[in-house]
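Asker: need a 3D model of the following:
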Amino acid sequence: MRWTLKPKPDQKTASKLAEILKIDHVLAELLVRRGVESYDDAKKFFRPDLNDLHDPFLMKDMDKAVNRIKNAVDVNENILVYGDYDVDGTTSVALMSSYLKTLTPQVANYIPDRYNEGYGISYQGIDYAADNDITLIIALDCGIKAIEKIAYAKKKGIDFIICDHHRPGTHIPDAIAVLDPKRDDCTYPYKELCGCGVGFKLIQAIHGVRGGALKAILPYLDLVATAIGADIVPITGENRILAYYGLQVLNSAPRIGFQAMLSQVKKKSLTITDVVFLLAPRINAAGRMKHGLHAVTLLTETDYELAVAYAKEIETYNVDRKAADQSITIEALQQIKEKKEENKHTTVVYDAGWHKGVIGIVASRLIETFYRPTLVFTKSGDKLAASARSVKGFDVYNALEACTEYIDQFGGHKYAAGLTLYEEHYDAFKNKFESVVEESMDTALMTPEILIDAKLELTQISPKFYRILKQFAPFGPGNMAPVFLTEGVQDTGWGKCVGAEGTHLKATLKKDNIQIGAIGFNLGSKCDLILEKKLFDAVYAIGENEWNNEINLQLLLKDIN
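Answerer: Down below sits the predicted model:
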């Protein structure tokens, strides 16, 4: 691990803010770094306000989208809500279809089959629409690059409205409306919405034109918050407001489908982290192991007993998913070892028999072992399909763009992407990708970095300090949970390795007559550093530990030295 202490923000501003808010100077520094410099800024940050959501009509083509949907509703036109098979896509479809069904019964849902159709808009999906007299498709979390598919639909008399958040290509599809804040010609003030977020802006616009109050569509924000967490978009600006209120809905009045899922995991209060690690994998498991429509069915179900049955089914898919990704990870690691590729700048592995639904998870697992840009390929029809994952600071999308001579199709983000290519191009692509990464990536990025927000003394950690720190949430990209460094601490003498294989580290840290419990997941190998009351430095986040109905502050160790 590389420890990097962030430079201090303007100290004069931090001191003034600490005085105004009557908070610890370190907390004031954290706020200044987040652009909070006054009382009013702090109020906006700590109390996100729905009134600060942007006017949806600032998004290019929003008026066209709203008018086309109004016309469809007025004449009882058949509408197909189409979305990708991941969490962002399935929550988007659940959101849009459940809202539209309050306006018209003529709404059907479509999620492409991961294996037969692949990512995004498919010819098969368009043919399904044509065969069922559907003349309007609303595509969510996909479509921004579907030039040929949209042209094909147009020939069949089918109109498209695209709600996407991925980077556009050189040309924009010839659809009725293309809603994507990342369009070069779109001046929408916030660029980082997820697909479900763009979908929410569309229903906000439709609802507003119909004279409805914003309050009436807040129940849909449980879906938006789930998509924001799962798609790892920045939790800043408008996303912070949507996530903040979405979590309130999830924790106070979640939809029936979420209630059924949460009955499986027995969690009292959800954070964005819980969304990422508890809800998202289960929703994703449907598309990975069976079909994404199972997730949409659960998320739109209004009968609790039926929802519980669907949730149990999805739990089974999730168990199967875990088994598949564990076995494939073992095989991939063995392949890397056999080919003596441990010291390359990239990891690119392929096996025709690997389950397409879990290769993205396997790519992330491989990064835990070999910290470098990673692609995991499997056979998909007459092509190879891959999921790409990257390391912090390296844009894998740009690297793939440099290899397009060997790629059939690709799309995605800076840190995660998907692609297909023909098998005869695999070796050439693998060599080119390695070459591109070797030339363009700073080798320092191949060592995981811990960014430290501030040095902190144990004496500064109090219930009040943590109470304020908790209000920095929801945490995520752009607003990560603060990480602190305390130097010269020691264990009280009872520290030990815990877990089935001694994988984790449990200790009680002591300095200046202050003691506080600490847990370090996957730090069991560093147990020797704390024995015999040796002095060491600790990097950690601050959390809570509940034991015997008592809640105490706890340090969540990131690393020790």
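Asker: from here on, contacts and neighbour counts on C-alpha atoms
Answerer: Will do.
Asker: show me what contacts Asp84?
Answerer: The contact partners of Asp84, taken as CA atoms under 8 Å, 6 or more residues apart in numbering, are Thr90, Ile111, Pro112, Tyr119, Gly120, Leu140, Asp141, Cys142.
Asker: do you know how far Ala153 is from His345?
Answerer: Using CA to CA, to the nearest Å, Ala153 is found at 42 Å from His345.
Asker: if we can go back for a sec, so which of the contacts of Asp84 belong to strands?
Answerer: If you go by DSSP state E, these have Leu140 in strands.
Asker: and which of the contacts of Asp84 is nearest to Lys533?
Answerer: Taking CA to CA as the measure, Lys533 lies nearest Thr90 of the contacts of Asp84, at 51.7 Å.
Asker: to compare with the earlier structure, here is another sequence to fold:
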Amino acid sequence: MQKRWVEQEVTNQKAIQDLMQSLQVDEVLATLLVGRGITTFEDARCFFRPDLCHLHDPFLMADMEKAILRIEKAILAEEKILIYGDYDVDGTTSVALVYSFFRKYHKHLDYYIPDRYKEGYGISFQGIDYAAEHGYSLIIALDCGIKSVDKIDYANTLKIDFVICDHHTPGSILPDAIAVLDPKRADCDYPFKELSGCGIGFKLVQAYAQKNDIPFEEICCYLDLVAVSIASDIVPITGENRVLAWYGLKKLNESPCNGLAALIEISGKKQYTISDVVFMIGPRINAAGRIDDAKHSVSLLIADDDVAAKSQSLIINLKNSERKEFDSSITEQALAMLDNDPTQLNRKTTVVYDENWHKGVIGIVASRLTEKYYRPTIVLTKSNGHAAGSARSVLGFDLYEALSSCSDLLEQFGGHKYAAGLTIKPENIPALQQRFEDVVSQTIPAELLIQEISIDATIKLKDINGKLFRILNQFAPFGPMNLAPIFLTKNVKLNGNASIVGNNHLKLCICEEDSPAFECIGFNLGEHLSLVQRGQPFDICYTIEENVWKEKRSVQLNVKGIRSSADRTK
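Answerer: Below is the predicted model of the structure:
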């Protein structure tokens, strides 16, 4: 696949010079920091030394006081409280966190996860009816509810109060709940807008603890759950999220809760990064709700002992194996459907539908199709008489806005800039295919349809040394808005052999005239084998990482792109 190499320009030379002097670092590192918005010594101190004291006062969030007062009233009156959450990783970690905290102080408490297939995403009428039938007078909704205006109105007729904790974009009307906690509310002055759903849940328990003189240390035990949600929900790892992720990963790697410890044992990996969570823990937690019942995930995450956790983890791992089979099969079918349709060749969108596809994996399939064709994608399947879909976008394009332009064709939709869910009548799918294509074609710049490699700095191989590597490690945790720096080195040469390993991965060793040789791995870059073997100079862009093989540690370049130096445009 063709990719655009974009070298980032940092123009604030004064900030670069100031950081070089105050931090005693070279120009490359100072440039990387300024490119991340770090322009002062104090900014750098907060970045390199995350501290829990940097977390914001939870009562800065609109309606937080109302939320805590209602929860305190319910606990004092011994009302029944239902913790309600979505069925994905963010939702289940949110429920596990809030339920685990409040069960220490209130015995009339349970949790509810909607059935993906019978109820769909978010708050459902069935869930509200369940609460009414079982005598719950307060529902704390997590990672959902911000657009459930009709559902909350219905709950009000049944004398059931709601406290909504959500992080999705609100609609024009807020639900008539007792409290609506969402930093994205237009009238919310909370300083950080990008918390995960579980992050909002953490702020809720932080506020309750703060109001009721509960030591902050008592809620720190839940930070591993917050880190898993931050990683899996792909929220920016900046500001408050960086602090929560840093301490959450520390908790995950040193003393995880019983449920996460069981998943870690199954995966076989000992130390986790954000990326490891995304690919090894998140999918397992998600699998329960995709294939069966997400309550299995909550049961795992709130397990009181390692025996119960082990039992639940085995169930979830089995569901994950089933998920992989569905994922592989449906992706193959979707790719064949597109490859055999000549009208797809010049389209700027993908919209595919098959009533027999498993609803639980269509989000994964949408991501895979987006990777393959690199264009905004919707994958749909039949669900409860309608078509349910998952949508994914490409970097820089607002998918949510595009779907808003198609809203008259949809029964409902919600999500983020890059990922969304939707429901539509099957007979409206052809109209959606054309409307979505028209909207995207009219609004997406052509360059956004070519995958971008964003290059942070150009360096020589001889610049890669122990000091650079140590400081780069302190840039972690890496994730959205704080990705691992990508470097460009021009006119390198092959040093020895290059070969294809695994599934089309390129393994090679490179050098410059005055540099040591560096081992490289380029995942899915096997098509460049002949280029690097020509004996001519070539350019590479890469991240710098540590490779561990049989307990031997070495610096390795993870190659993101290769091009002939002769083909360079600048």
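Asker: quick TM-score on the pair, please.
Answerer: With the length set by TM-score structural alignment, normalised by the length of structure 1, the two chains reach a TM-score of 0.98; 559 aligned residues with a CA RMSD of 1.0 Å.
Asker: coming back round to it: ok, and the most crowded of the contacts of Asp84 of structure 1?
Answerer: Greatest neighbour count in the contacts of Asp84 of structure 1, by other CA atoms under 10 Å, goes to Thr90: 34 neighbours.
Asker: what's the match for that residue in structure 2?
Answerer: Correspondence of Thr90 of structure 1 to structure 2, assessed by TM-score structural alignment: Thr92.
Asker: a markdown table for the contacts of Asp84 of structure 1, including distance to Ala399 of structure 1?
Answerer: Below are the contacts of Asp84 of structure 1 laid out as a markdown table (distance: CA to CA, whole Å):
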| residue | distance to Ala399 of structure 1 |
| --- | --- |
| Thr90 | 28 |
| Ile111 | 29 |
| Pro112 | 27 |
| Tyr119 | 20 |
| Gly120 | 21 |
| Leu140 | 26 |
| Asp141 | 22 |
| Cys142 | 21 |
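Asker: of the contacts of Asp84 of structure 1, closest to Ala14 of structure 1?
Answerer: Nearest to Ala14 of structure 1 among those: Asp141, at 39.9 Å, using CA to CA.
Asker: what are the buried residues along stretch 549-563 of structure 2?
Answerer: For stretch 549-563 of structure 2, burial by neighbour count (16 or more other CA atoms under 10 Å) applies to Val555, Gln556, Leu557, Asn558, Val559, Lys560, Gly561, Ile562, Arg563.
Asker: hmm, who's touching that stretch?
Answerer: Here stretch 549-563 of structure 2 makes contact (CA under 8 Å, 6+ apart) with 453, 518-523, 525, 528, 531, 538-548.
Asker: next one: stretch 476-493 of structure 2
Answerer: The set of residues external to stretch 476-493 of structure 2 that reach it, using CA under 8 Å, 6+ apart, is 32, 36, 231, 234-238, 242, 245-246, 273-275, 454-461, 475, 510-512, 532, 535-544, 565.
Asker: report the buried members of the residues you listed.
Answerer: When the contacts of stretch 476-493 of structure 2 are checked for burial by 16+ other CA under 10 Å, the buried set is 32, 231, 234-238, 242, 245-246, 273-274, 454-457, 460-461, 475, 510-512, 532, 537-544, 565.
Asker: just these: which are in strands?
Answerer: Ser454, Ile455, Ala457, Ile510, Cys511, Phe538, Asp539, Ile540, Cys541, Tyr542, Thr543, Ile544.
Asker: list the contacts for the first one?
Answerer: So that's Ser454 of structure 2. Trp5, Val6, Glu7, Gln8, Ile486.
Asker: any idea what Pro168 of structure 1 aligns with in structure 2?
Answerer: The alignment partner of Pro168 of structure 1 in structure 2, by TM-score structural alignment, is Pro170.
Asker: verify the stated contact: its match with Ser148.
Answerer: No. Using CA atoms under 8 Å, Pro170 of structure 2 is not in contact with Ser148; the gap is 9.7 Å.
Asker: quick one: map Val6 of structure 2 onto structure 1.
Answerer: Mapped onto structure 1 by TM-score structural alignment, Val6 of structure 2 lines up with Thr4.
Asker: residue contacts, its match?
Answerer: By CA under 8 Å, 6+ apart, the residues touching Thr4 of structure 1 are Glu449, Ile450, Leu451, Ile452.
Asker: tell me the residue in structure 2 aligned with the last one.
Answerer: Across the two structures, Ile452 of structure 1 finds its equivalent in Ile455 of structure 2, going by TM-score structural alignment.
Asker: can I assume that match is in contact with Cys541?
Answerer: Yes. If you go by CA under 8 Å, Ile455 of structure 2 and Cys541 touch, sitting 7.3 Å apart.
Asker: what about the contacts of Asp84 of structure 1, which are in helices?
Answerer: Counting by DSSP state H, the contacts of Asp84 of structure 1 place Thr90 in helices.
Asker: near Phe48 of structure 2, how many other residues are there?
Answerer: Quick note: Phe48 of structure 2 (other CA under 10 Å) scores 14 neighbours.
Asker: please pull up the equivalent of it in structure 1.
Answerer: Checking TM-score structural alignment: Phe48 of structure 2 goes with Phe46.
Asker: just Ser328 of structure 2 next, same as before
Answerer: Checking TM-score structural alignment: Ser328 of structure 2 goes with Gln326.
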